[in-house]
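sequence and predicted structure are below.
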Amino acid sequence: MTNTPDTAFGFAYHGNPLERLSEYRGDAEWMAGHRSNPQARFVFFCEGKPLVGTDSGPLSVLWQEQAGAVFAPIEKEETILLGFQPDTRAPVFAAALAADPVRIEAGGRKLIDIRSLALQGVLPPPQLGMLAQASALLHWHTSHRFCSRCGAPSVMALGGYRRDCPACGGQHFPRTDPVAIMLVTDGDACLMGRPPRLPEGVFSTLAGFIEPGETIEEAVRREVFEESGIRVGAVSYMASQPWPFPASLMIGCHGTALSRDITMDAAELEACRWFSRDEVTAMLADAHPQGLKVPPPLSIAHWLIRRWAEGQG
């Protein structure tokens, strides 16, 4: 099946074009054939940062296997199949490099974190999507080397989408942590807050992890009430964004407020207030009289805020 990326949203890590063909991952012969394909390309990570080519032309994160093998052998057993490029049908793999970062960053190569790459807009959106997939999976494998049932070393299986325990037979699968992120509005006003991690003067949508046994709508209402004391009625889904820090899915929602009186949770937020549409428009244009801002365009939070400010929902 062709994976047609939806790139209309504009935020980062969205629009991964790779065709995953997940139904074939259990076929060892099929996997081995693609692993030895001379057209195969790799994304390499070292200490959580992808290897980026900077020596000539546009930046790229797609390499031949030899580019990583010069630093250390690429272990076939620890190589993840990300998917297939829709135009060339060439497989794309991900692997971690166990090498000195200083040695790697020579000859037109750099290790650049994926947040900086998104902020700078120096990579095509499809490559950012591939990096988000690779980063999340490689992080999971690094932090799940041992079976959580018996503690024995586990091994990669299904092209990187499972780890098996030879000792007890346990099977373990990669995690994606769902996060509800929501813009709550009441007429021509929207609710935004300032968690301590944001740069000075930046206000954003509220957000929180969805808990077990909870719907998206319930998570939106709970998180907003816990952080701001605002009751939310109708909740609608807007869009979603992979967020590889380390492996979340941001589920963007709109909520309609049932109250306006804020009771802020000071343990979660430094500030929380209502903003008029005109005020938000000024923030988007970097023209707010107090210098207040919204998050950068790489995030779905920015998209939710801009969409509402422009009267689209």
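Cool, the structure landed.

CA only for contacts and neighbour counts going forward, please
Fine.

OK, contacts around Pro196?
Glu268, Leu269, Glu270 (CA atoms under 8 Å, 6 or more residues apart in numbering).

check the secondary structure at Gly159 for me.
At Gly159 the chain is in helix, as set by DSSP: H, G, I helix; E, B strand; the rest coil.

looking at it, His288 is touching Glu279, isn't it?
Yes - if you go by CA atoms under 8 Å, His288 and Glu279 touch, sitting 6.8 Å apart.

these two - which one has more neighbours?
The neighbour comparison of His288 against Glu279 (other CA atoms under 10 Å) goes to Glu279, with 18 against 15.

so that one: helix, strand or coil?
Glu279, by the three-state scheme (three-state DSSP), is helix.

next one for the comparison:
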Amino acid sequence: MDRADQVRVNPEKLREAIMRPNARLLKLDGLNPVFDNQGDLAWGAAYEASPDNDLLLLGVDGDTPCFAELNGGGNSGPASDPRLWQALGALSPDQAAVYATARSLVDWHARHKFCAQCGKPTSSRKGGWARQCDKDDGGCGAEHFPRTDPVAIMLSECEGKVLLGRQPMFPHKRFSALAGFIEPGESIEGGVKRELWEEAGIKVRDVQYVASQPWPFPSSLMMACTSITDDPKLTLDEEEIEEAHWFSLDEVKASMNGDPDAPFIAPPPFAIAYNLLVHWLDGQDS
């Protein structure tokens, strides 16, 4: 989908896009997706949107403008709801990206109704891709843009085994790659090294970037990396990590295959942690 920045920033083009007979509106239940009978994202007509709500221009699909309603966010329930993960797992990558964009932006608008600079109310601008503090209402005129929080998600290898952990909120036996936010003034590599030291007590080297994935809970960019450590001794941050273990090649293969006797339950296939494990397995077999 073309995100159509040239339409976002042009009020006349934006109005024209909204008024097109084929303009579509992504259906949302608060922040949660709504599905059609085929299990795909459900769409309606743009004119079905409430006149009290602004519209977010998601982009243009061919010649079809696609919008979401800035509905205030609503009560989406916990992001750990297994029903949400099951639903997301059935979406194609393209549809998942559309939903991630909509969820992140709708949530951002709901949480940024007031100016961080002067405290006055803000309103949607640029097709939902900015908010502005209105000088006519006594505000400072500052523009505010959606933010994306960078997160490192990483594996560490030692003597042919890979480190995985589980948080207290995870289902029983669910293990995944460790992760943490990149801090201001920090590189991706520095964030990986710091997080693995803080959460697992290991010193790592040879940090390698693998891939990235948007993660709209609420608005993160997951940056997947691998690393190596020479000392497997773990010292866990028990407030963050309930347990962590080194898993062998055969154990990871069994878990990824869903074997009933596998030592852990693998991350869901739509999560980048799953693809990070696939990448690690491919490297072991090559």
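Structure received. From a predicted model like this one, the values you see are computed outputs, not experimental measurements.

out of the contacts of Pro196 of the first structure, who has the most neighbours?
Most surrounded of the contacts of Pro196 of the first structure: other CA under 10 Å gives Leu269, at 16 neighbours.

buried ones in stretch 242-260 of the first structure, by neighbour count?
Neighbour counts over stretch 242-260 of the first structure (16 or more other CA atoms under 10 Å) mark 242-244, 246-257, 260 as buried.

can you check stretch 107-119 of the second structure too?
For stretch 107-119 of the second structure, a neighbour-count test (16+ other CA under 10 Å) marks Asp107, Trp108, His109, His112, Lys113, Phe114, Cys115 as buried.

start to end distance for it?
Length of stretch 107-119 of the second structure, first residue to last, CA to CA, to the nearest Å: 19 Å.

likewise for stretch 42-49 of the second structure?
By CA to CA, one end of stretch 42-49 of the second structure lies 14 Å from the other end.

any chance you could list what contacts that stretch?
18-19, 22-27, 33-36, 66-67, 69.

which of those are buried, as a ChimeraX select command?
A single ChimeraX command selects the buried members of these (16+ other CA under 10 Å):
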select :18,22,23,24,25,26,27,33,34,35,66,67,69
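
out of the contacts of stretch 42-49 of the second structure, which are inside strands?
Arg24, Leu25, Leu26, Pro33, Cys66, Phe67, Glu69 (DSSP state E).

what lines up against the fourth one once you look at the first structure?
Pro33 of the second structure is assigned Pro50 in the first structure as its aligned equivalent, the criterion being TM-score structural alignment.

its match against Arg115, yeah?
No - the criterion here is CA under 8 Å, and Pro50 of the first structure misses it with Arg115 at 10.9 Å.

and Gln171 of the first structure, how far is that from Cys253 of the first structure?
33 Å.

assign the equivalent of Val179 of the first structure over in the second structure to helix, strand or coil.
With TM-score structural alignment defining the correspondence, Val179 of the first structure maps onto Val151 in the second structure. Counting by three-state DSSP, the backbone at Val151 of the second structure sits in strand.

same check on Leu234 of the second structure?
Leu234 of the second structure is classified as coil under three-state DSSP.

what about the equivalent of it over in the first structure, how many neighbours?
Under the alignment (TM-score structural alignment), Leu234 of the second structure maps onto Ile262 of the first structure. Using other CA under 10 Å, Ile262 of the first structure has 16 other residues around it.

can you tell me how far Ile262 of the first structure is from Pro242 of the first structure?
Taken as CA to CA, the span from Ile262 of the first structure to Pro242 of the first structure is 30 Å.

can you check Ala152 of the first structure too?
When Ala152 of the first structure is compared with Pro242 of the first structure (using CA to CA), they lie 31 Å apart.

give the full set of residues in contact with Gly170 of the first structure.
With CA under 8 Å, 6+ apart, Gly170 of the first structure has these contacts: Cys147, Arg149, Asp164.

sorry, back to before: the match of Leu234 of the second structure contacts Gly229, correct?
Yes - the criterion here is CA under 8 Å, and Ile262 of the first structure meets it with Gly229 at 5.4 Å.

contact partners of stretch 198-206 of the first structure?
181-184, 191-194, 223-224, 227, 291-295, 301-302, 305.

same thing but 10 Å
Here stretch 198-206 of the first structure makes contact (CA atoms under 10 Å, 6 or more residues apart in numbering) with 180-184, 190-195, 220, 223-224, 227-228, 252-253, 269-273, 275, 280, 283, 290-296, 300-302, 304-305.

which residues of the second structure does that stretch align to?
So stretch 198-206 of the first structure sits over residues 170-178 in the second structure, by TM-score structural alignment.

tell me which stretches of the stretch 151-300 of the first structure form strands.
155-157, 162-164, 171-172, 177-186, 189-194, 206-209, 232-243, 248-257, 271-276 (DSSP state E, counting those that start in this stretch).

what about the last one, how far off from the second structure?
Okay, so that is strand 271-276 of the first structure. Once fitted to the second structure, strand 271-276 of the first structure is off its aligned match by 1.0 Å on average (mean CA distance after the TM-score superposition for the first structure).

quick one: that strand aligns where in the second structure?
The aligned range for strand 271-276 of the first structure is 243-248, by TM-score structural alignment.

kindly report the same for the second one.
Mapping strand 162-164 of the first structure onto the second structure (TM-score structural alignment) gives residues 130-132.

ok, back up a step: leaving out the residues flanking it, which one is nearest to the match of Val179 of the first structure?
Nearest non-adjacent residue to Val151 of the second structure, counting by CA to CA, 6 or more residues apart in numbering: Phe181, 4.2 Å away.

now the one you found: how far from Trp215 of the second structure?
To Trp215 of the second structure, Phe181 of the second structure is 12 Å away according to CA to CA.

shared neighbours of the two, which are they?
With CA under 10 Å, 6+ apart, Phe181 of the second structure and Trp215 have common neighbours Asp149, Pro150, Val151, Leu221, Met222.

now distance to Leu56 of the second structure too, for those residues, in a markdown table please.
A markdown table is the format used below for those (distance: CA to CA, whole Å):
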| residue | distance to Leu56 of the second structure |
| --- | --- |
| Asp149 | 20 |
| Pro150 | 23 |
| Val151 | 25 |
| Leu221 | 20 |
| Met222 | 24 |
